[in-house]
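**Student:** Provided below are the primary sequence and the corresponding predicted coordinates.
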Amino acid sequence: GVVSRLPLIVCFLTANHNSLLTLLMGIPFERAIKYHKVSGYLAFVNGIFHTIVAYIAYKEDAGKDQEIIKKFVSDGQVNLSGSLLLAIILSMVITASPYIRGKAFEVFYYFHIFFAMAMMGCAFYHSGILVALLASILWGGDVLIRKVYMACFRYPTSAQIKQLTDTVVEVKFPKTAGFDYNPGQYVKIAIPKLSVFQWHPISISSSPHQHYVTLHIRKRGAWTTRLHELAGKRTEVTILLEGPYGSLGVDLTSDRYKMVMLLSGGIGVTPMQ
């Protein structure tokens, strides 16, 4: 049981944009996410072994009962919550598969959040307050930092929008104190006029030395299409921001490289202006 809990705690720890890994070790979310995936799969495998061992012990005590599996699953708070917990992790593994993420990202995203909250409840009833408390502190604290402090108090909440072409919209807002970023970083943005719940990662296309911040967004899916239509009707919108996130994989500030070649295509060319 203890072995099964540890990957769950690591899973919640590495699911945060503002985590201890980032603060203490400098590991950004984009690189920590692979540990999130590994710990999630490990929690699932551990859960299966834990269930098998518990079932064998239960079967020895129950004898030759024809409905042993049904009774095992629903016998008491611990067994029922443990069975639900394993089913939840299995559902998260399935909905987080590359195929579903690629074809229906919102299904993956909303199911992941719902199952994560359900997992904390089942973990509380199954093994006590430890996992639920740590997960609530780690995940809940990150949500408060990103969705409340950054989006509502720290960063600008109004931006100008403009159609640049038939497929590209420019979002522009003043660079306020504390909004420091490096070339290549991105922000996550939500536009309440379109949806409060949809946050999209967009590369910053303006220079860190400029007094304003620009994002260039290409019309591609439903949200970006609606944004393009909105830019044709108005010039200013309310925005919610979090970030900036991301870090370069190489050190461009040192003298290690005499020459650096940068390649980009499509809308990815905008940060290289």
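**Tutor:** Great, that's in hand.

**Student:** drop to CA atoms for contacts and neighbour counts, all remaining ones
**Tutor:** Will do.

**Student:** show me what contacts the residue nearest to Met272 when sequence neighbours are not counted?
**Tutor:** Distances taken as C-alpha to C-alpha, 6 or more residues apart in numbering place Ser205 nearest to Met272, at 7.2 Å, with adjacent residues excluded. Ser205 makes contacts with 213-216, 270-273, as judged by C-alpha atoms under 8 Å, 6 or more residues apart in numbering.

**Student:** report the two of the residues you listed separated the most.
**Tutor:** Spanning the widest gap among the contacts of Ser205 are Val213 and Met272, at 14.1 Å by C-alpha to C-alpha.

**Student:** what's the first helix or strand after the lengthiest strand in the chain?
**Tutor:** The residue-count maximum for a strand in the chain (DSSP state E) belongs to strand 195-203. Toward the C-terminal end, the helix or strand that comes next after strand 195-203 (DSSP states H and E) is strand 212-218.

**Student:** now that next one: buried residues?
**Tutor:** 213-218 (16 or more other C-alpha atoms under 10 Å).

**Student:** and the helices in the stretch 51-200 of the chain?
**Tutor:** Secondary structure of the stretch 51-200 of the chain by DSSP state H, counting those that start in this stretch: the helices cover 68-74, 76-95, 98-103, 105-127, 129-143.

**Student:** check it against this one:
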Amino acid sequence: MMKRMESLKQALINDGLIYGFFALWMGANIGLFVYTFWLFETADIHVLMVACMGSSLSLAKASAATLNLNSALILLPVCRNLVSYLRGAVIFRGGLLRLLDKNISFHKWCGYMIMLHSIIHTVAHMYNGLNFQRASEDPNFVPCTDYFVPGTPIPYYFSMLYSAAGITGMVMCIVLFLMMNASFEYLRKTNFEVFWYTHHLFIVYYIGIITHALSGLVQTVNPDGSFTKAGLTAWQWVIGPLVIYGIERITRLFRSTQRVVVAKVVQHPSNVVEIQMLKKGFKATAGQYIFIQVPTLSSFEWHPFTLTSSPEESFFSVHIRVAGDWTTSLAERLGCHWDAKGNQIVKSGYKGNPSKMPTFNVDGPFGTATSGDAFKYSTAILVGAGIGVTPFASVLKSIWYQQAQGLNMKLRKVYFIWICRDRRSFEWFQDLIEALELQMVSQGMQAFLQIDVYLTERIKHEEITNIVTEGDASEDLLHGQHTKTHFGRPHWDKIFAETSTKHANEQVGVFFCGPKVLGKVLHTKCNEYSDKIQHGGARYIFNEEVF
């Protein structure tokens, strides 16, 4: 019991506000469900229909109310401009910022709730049809609706399927099934196009949910014995979020039509292409991301990429790993080619006629957990795994420029940890690390930035022998830098213990981008070691890169 309480206490250190928001949202769902169920069970205007169909009617209407709530909420987290605006608001600081960074998680929660209550609603109405059919066969049957007349050739059960409610219900179930299955991480990463297209079926879903009650199957009883259709109510729930989302899409459309100039294309080893672009009025902070569309490849697809340029540079850039159909086609249009091992076939990028350069549309930038937040701490730990290093390229560049300009920063110490399996992936990032180190050495600030690279790839014995034999003891044995390369995975307990000793009683910002499994480990360590602050440790604030 004590161990569970200790784990809960540690979890609340970083995520208390997130758990509180989740509890509020879950409470709203449960409260609305229970209230609507109770209303249909007890209200006089529903007594005939409940007597005829049973509590399955109350269950169907309670799940419908919860569906309306979540159908309204699910749009707001994906309004990227709204989220970015809120991140810049004065009231959003600390835990509230981390709450905003969970916008996609909240979007998923709402999606799961919609799927759950769609199943409940559908199954409950199936029972309603059967119960009504059985009740209507009773000689003493008292009509509870004038939509169906007992004794007609077409039974109620089948008439319900042919009604507006039945048709829209079936269409919405199919749409939700397609959207949910295309949202699984594996399919989303391997075939983003399927995810993108199926998710835009949300338009069909909202048309369905607004018109679902058009036929008026559920009716109330008036004092004179006549019946009144319940009417359309779903639109009252979703109209506000739909308007906000409409403004969001118009804003995206306007920004995406602004002219983008591709200033330079650089082909890097290991199937990586760097694209440097210019756009009038474009302003970004360190660690933000953009969406890119190439009309010649697809008229509708937008793909997210983290900015690798810093705010101080005159252009903005992205580094794209060529791994799928869309990125492969893009690289070919830019004149970039690699052999089977990822070696460059040509030494530079685009060599064709500039007039044939594909047109780029850019939407953004949008804020995330690393968007300048690292500069709000005196000590920051940046952890990038594999291609997850890209947002930190922007942060490290910004540090370099601010140091070069002699700007006064709150940030006094940066620990940068990069975990990578393939050592060849270091190549495109190498120049930045070297330039940053030279800048720090020239200003006598070697202690400001500590870079540790962890190489998880198994290296042959003879390669290690050559590295040790030829390397300078004062430099990194693998790359010839002051930065040290470690073989194997980080020993997190050792890293956090040493940092806690060096920065006792401080708040240390931990920023991570990479696999979810590693993110969970880091999150746990942040909570675990933050709990030791009363014993002279540090408090670790965990932030994770999401988009």
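**Tutor:** Arrived safely, thanks for sending. Just so we're clear, the structure is a prediction, and the values are computed from it rather than from any experiment.

**Student:** superposed, what's their TM-score?
**Tutor:** After superposition, the two chains reach a TM-score (TM-score structural alignment, normalised by the length of the first structure) of 0.82; 266 aligned residues with a C-alpha RMSD of 3.1 Å.

**Student:** on that earlier part again, wait, which of the helices of the stretch 51-200 of the first structure is closest to Leu21 of the first structure?
**Tutor:** helix 129-143 (11.3 Å).

**Student:** name the helices or strands packed onto the closest one?
**Tutor:** If you count contacts as 3 or more C-alpha pairs under 8 Å, 6 or more residues apart in numbering; DSSP states H and E, helix 129-143 of the first structure packs onto helix 2-13, helix 105-127.

**Student:** run through who's touching that helix.
**Tutor:** 5, 8-9, 12-13, 15-19, 120-121, 123-124.

**Student:** preserved in the second structure, out of the contacts of Ser205 of the first structure?
**Tutor:** Shared with the second structure under both residues aligned by TM-score structural alignment, their matches' C-alpha atoms under 8 Å, the contacts from those are 213-216, 270-271.

**Student:** from those, pick the one nearest Phe153 of the first structure.
**Tutor:** Val213 (17.4 Å).

**Student:** before we move on, back to that, any chance of the buried residues of strand 212-218 of the first structure in a markdown table, with distance to Val107 of the first structure too?
**Tutor:** Below are these laid out as a markdown table (distance: C-alpha to C-alpha, whole Å):
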| residue | distance to Val107 of the first structure |
| --- | --- |
| Val213 | 31 |
| Thr214 | 30 |
| Leu215 | 26 |
| His216 | 26 |
| Ile217 | 23 |
| Arg218 | 22 |
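
**Student:** show me which pair in those is furthest apart.
**Tutor:** Top of the distance list for the buried residues of strand 212-218 of the first structure (C-alpha to C-alpha): Val213 and Arg218, 16.8 Å.

**Student:** ok so, going back, trace the residue nearest to Met272 of the first structure over to the second structure, please.
**Tutor:** Residue mapping for Ser205 of the first structure onto the second structure gives Thr308, with TM-score structural alignment as the criterion.

**Student:** distance check, that match against Leu396 of the second structure.
**Tutor:** Distance from Thr308 of the second structure to Leu396 of the second structure, counting by C-alpha to C-alpha, to the nearest Å: 9 Å.

**Student:** quick one: which of the kept ones among the contacts of Ser205 of the first structure is nearest Gly1 of the first structure?
**Tutor:** For those, with Gly1 of the first structure as the reference and C-alpha to C-alpha as the criterion, the closest is Leu215, at 47.1 Å.

**Student:** which residues touch the closest one?
**Tutor:** When contacts are counted by C-alpha under 8 Å, 6+ apart, Leu215 of the first structure touches 170-172, 202-206.

**Student:** mind redoing it with 6 Å?
**Tutor:** Going by C-alpha atoms under 6 Å, 6 or more residues apart in numbering, Leu215 of the first structure touches 170-171, 204-205.

**Student:** now distance to Ile48 of the first structure too, for the residues you listed, in CSV please.
**Tutor:** Output for the contacts of Leu215 of the first structure, formatted as CSV (distance: C-alpha to C-alpha, whole Å):
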residue, distance to Ile48 of the first structure
Glu170, 49
Val171, 48
Ile204, 43
Ser205, 46
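
**Student:** understood, closing this out.
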